[in-house]
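Enquirer: This is a predicted model, with the sequence first.
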Amino acid sequence: MQNSLNPAAALVMDFGGSGAKGIGLRIESGIGKPFLICLNPEVEPVTKASIDAYMSGTLGATEPENSCWIAIGKQYYAIGALARERFHAEVDLHPLKWEDAIRKTLAAVWVLSERLGLGNEFDISIAALLPPGEYKNDRERFESKLKESLANFVTPSGNFKVNLVFFDCKPESGGIYLYRRRVLKDAIKQSVIAVAMIGHRNASILFSNKGAVGEGVTSNFGCNKLVEIFVRETSGTETHSTDKIIRAIVEAGAEVKGQPFMALARSCSAAGKKEDVKQMVKATRLAREEYFQMLTRWLDKKLPSERNELIFCGGTAHLFKQELSERYSLDTVLWDADVELPPTLDSVGLGSRLADVYAMYRTFRERLSSRLGVTAAD
């Protein structure tokens, strides 16, 4: 283990329900160019024998994101695409367990090492965005267990010994808020701001009253509720993965086009498929209306009655961008706090779903620059 921070790496993680998103970079004479790490959301406990069989049968090469597994002690886990495709894991939209966030972070650290050629022993600085409940109750345990796990874990490249030298943690939407705070500067001390993050797993609101950030509130009114209503109103769709249903609903858009639902149709005949799609279009329209009413009832109860800005972010918020903009037309509404993503960073077309982690990266980068006395690259 080297004693200095040079060379070293930094990683910023967002554990959203649609997948873990990370921004990684090398630190040498300055802070290097950022790059994106995307992991599918699945985490699946597996046996060492299963991993050995996978490793011995692997032919050719693939991107490290598609072949992630890690071991902590004697417990092995397949992460992301490997968990989904080889071990048939499914997306879990229940509240994130902080232990799974640690496993995903270790996997991302391995991908980072593979991308940058860092080897198996190096120093790292990490920032993470946690759901409000986990941030409130588990962030200290998360940091402690993360540091312990990084010091000794196993990957496809062997045993890793990574030293966590600097850690920061914020609640989901914290990156968006910190970005807005930098824009407003002292004016934030005269403003009441609410940041509503509506994602796959949950919906949460972060409050800032004249610069003082409150505890925030969270609910289970994420995209999972929309899926529950859709499945309730259709026949046989419960056999499809949540991820597949969400993808069809998103592609259908606010006008609810029928074509994306062809992938979910059960019937073999053309006429039968047409009826299946018709049922799913009807169910989606009902689900969107029912879910939107449910979501906005909760928002109206929790949002401060007097506010200067209302910021929406998260993939599910963007799915209802038109409806939310109309509903809160009397507010000063910002989307993602006007965060602008560098086109070179968004290599897989995630768009607004990267806003929070990128905004957090910008804040973390500035802190690292100051702490290390180096210049940050854009």
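Expert: It's in.

Enquirer: Please count neighbours and contacts with C-alpha atoms only from this point.
Expert: OK.

Enquirer: how about the helices in the stretch 101-250 of the chain?
Expert: 132-150, 174-184, 223-232, 242-252 (DSSP state H, counting those that start in this stretch).

Enquirer: The second one - contacts with which helices or strands?
Expert: Here helix 174-184 is seen to pack against helix 355-372 when contacts are counted using 3 or more CA pairs under 8 Å, 6 or more residues apart in numbering; DSSP states H and E.

Enquirer: and if we set it to 10 Å?
Expert: The contact analysis (3 or more CA pairs under 10 Å, 6 or more residues apart in numbering; DSSP states H and E) places helix 174-184 against strand 121-130, strand 192-198, strand 203-209, strand 309-313, helix 355-372.

Enquirer: D346: which of those is closest?
Expert: helix 355-372 (10.0 Å; CA to CA).

Enquirer: what angle do the closest one and strand 121-130 make?
Expert: 140 degrees (axes from the mean of the first three to the mean of the last three CA atoms, to 10 degrees).

Enquirer: let's bring in a second model and compare:
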Amino acid sequence: FCLKARNLSSSPKADKNPEMLKLPQSSIDAYMSSRKGLESPKPADEAWVSNPADNDTQCTVVGFLARQFSASARLDKLKYETSIHKALAVIGAIAQHNKLPNRFSLSLTSLLPYGEYQNRQAFEQQLQSALKDFRFRGQRLRVKLERFECLPEGAGLAMIRQRQNGKEWFNAQTIAVLMFGHRNTSLLLFERGKMTAGYTNGLGFHQMVKRVIERTSGQDATALTSAIYAAGSDITTDNQAIRTLVKSREPKNLNYELQMIVNAIATAKAEYWSRLYDWLESTLPAVNEVILSGGAALYLEQELQDCFQEISTYWGADLQQQVQEVFKDKSNDYYRTFREQEALSFRLIDAFGLFMRFRAQIEKVA
């Protein structure tokens, strides 16, 4: 997002929670009444949006607040459909954080998985309509979408490589951008300076988590995702992140359950990588360079390094450092470990690369 006359660095902290849920407004009213007298959370941590056409009877809670209502990430829905309310929440949070007036103009750039890229016009039209009149945490906002751009996930990183090495270098290469996400995995192919092909499959990190849930007892997808990622390649009974997943408090059952979880994670990871490798082998053509991104790529770093040891790879470490510097003073209290900090900054580099280009275009026009 690029607010007119504002800088992204003045925006509120990034929210890592993808959950959302439609609720009756009375649920929010009850929630607000129950916390009277307590410290008020930041807008980004207590986000809900509504449409005046609903006569204040319905609203959609997003992110951290949605998690309090046990909402899901809705991976079954198209990403652009769930992104409408998330975009409204982000824009509303930025507006309240920066004390913007109720009316302002907005320039926006966004990414969609290649498999949903054909929905970009519908995304723009529906977002433009929703922005004209909505409420964020009860405040009515009327926003004009002045400029909009939508590109497939991975495009931001391709643009960064072109900027780093020049157009002549970029036009002489065959480059693949691989995006390993929670929802799916995408591949963009660039030849002679142009995007010539794109592919998306349903092999997101959630598939591995799903397999672990099927082979264990009473596990929650959110907690399991965090623990699996925190454990990394250390899938052992001694790993503290894995030990926190144990539900039993009976000594005679604890070790049994712990071993069950370890076995389930190890097997699911092997299966997940096997399916990804098979897809890569059948889909990826001969290339000069592979650009790797997405949270699951960091989790599978060793497997991917081994897979592409004969091909030049770019992980965006330099760009990741820039992201960490930009958000250093904004988001540090969101990170509990260095691995979490590394993971979030790595997930942001594609969007950050696109934002840098978009901001340069806006400033040139201005």
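Expert: Yep, that arrived. Note that the structure is predicted; figures quoted are calculated from it, not measured.

Enquirer: TM-score for the pair, please.
Expert: The TM-score (TM-score structural alignment, normalised by the length of the second structure) is 0.88; 342 aligned residues with a CA RMSD of 1.9 Å.

Enquirer: ok, back up a step: what about the helices and strands packed on helix 174-184 of the first structure, which gets the closest to N220 of the first structure?
Expert: Judging those by CA to CA, what sits closest to N220 of the first structure is strand 203-209, at 6.2 Å.

Enquirer: follow-up on the earlier one: figure out which of the helices of the stretch 101-250 of the first structure is closest to F292 of the first structure.
Expert: Smallest distance to F292 of the first structure across the helices of the stretch 101-250 of the first structure (CA to CA): 8.7 Å, for helix 223-232.

Enquirer: once the two are aligned, what's the mean deviation for that closest one against the second structure?
Expert: In the superposition against the second structure, helix 223-232 of the first structure averages 1.6 Å from its aligned positions (mean CA distance after the TM-score superposition for the first structure).

Enquirer: Mind putting the helices and strands packed on helix 174-184 of the first structure into TSV with distance to G216 of the first structure?
Expert: Shown next, in TSV, are these (distance: least, CA to CA, whole Å):
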stretch	distance to G216 of the first structure
strand 121-130	13
strand 192-198	9
strand 203-209	5
strand 309-313	14
helix 355-372	16
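
Enquirer: from these, which stretch is densest packed?
Expert: Counting by mean count of other CA atoms under 10 Å, strand 192-198 has the highest mean neighbour count of those, with a mean of 25.

Enquirer: Kindly reformat the helices of the stretch 101-250 of the first structure as a markdown table containing mean neighbour count.
Expert: Shown next, in a markdown table, are the helices of the stretch 101-250 of the first structure (neighbours: other CA atoms under 10 Å):
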| stretch | mean neighbour count |
| --- | --- |
| helix 132-150 | 18 |
| helix 174-184 | 20 |
| helix 223-232 | 21 |
| helix 242-252 | 18 |
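
Enquirer: and stretch 194-205 of the first structure, which stretch of the second structure?
Expert: The alignment of stretch 194-205 of the first structure onto the second structure (TM-score structural alignment) spans residues 176-187.

Enquirer: show me what contacts I229 of the first structure?
Expert: A283, T284, L286, A287, R288, E290, Y291 (CA atoms under 10 Å, 6 or more residues apart in numbering).

Enquirer: Check which helix or strand the residue mapped onto the second one from the second structure maps to.
Expert: With TM-score structural alignment as the criterion, T284 of the first structure lines up with I265 in the second structure. Here I265 of the second structure, judged by DSSP states H and E, is contained in helix 251-283.

Enquirer: buried ones in that helix?
Expert: Neighbour-count burial for helix 251-283 of the second structure flags 257-266, 268-269, 272-273, 276 (criterion: 16 or more other CA atoms under 10 Å).

Enquirer: how much does it stray from the first structure?
Expert: With mean CA distance after the TM-score superposition for the first structure, helix 251-283 of the second structure averages 1.3 Å from its match.

Enquirer: could you give the angle of that helix to strand 185-191?
Expert: 20 degrees.

Enquirer: Show me what helix 251-283 of the second structure is packed up against.
Expert: strand 185-191, strand 194-201, helix 205-214, helix 221-231, helix 240-243, helix 301-307.

Enquirer: can you tell me what part of the first structure the longest one aligns to?
Expert: Okay, so that is helix 221-231 of the second structure. Under TM-score structural alignment, the match for helix 221-231 of the second structure is residues 242-252.

Enquirer: before we move on, what about the last one?
Expert: Using TM-score structural alignment, helix 301-307 of the second structure lines up with residues 321-327 of the first structure.
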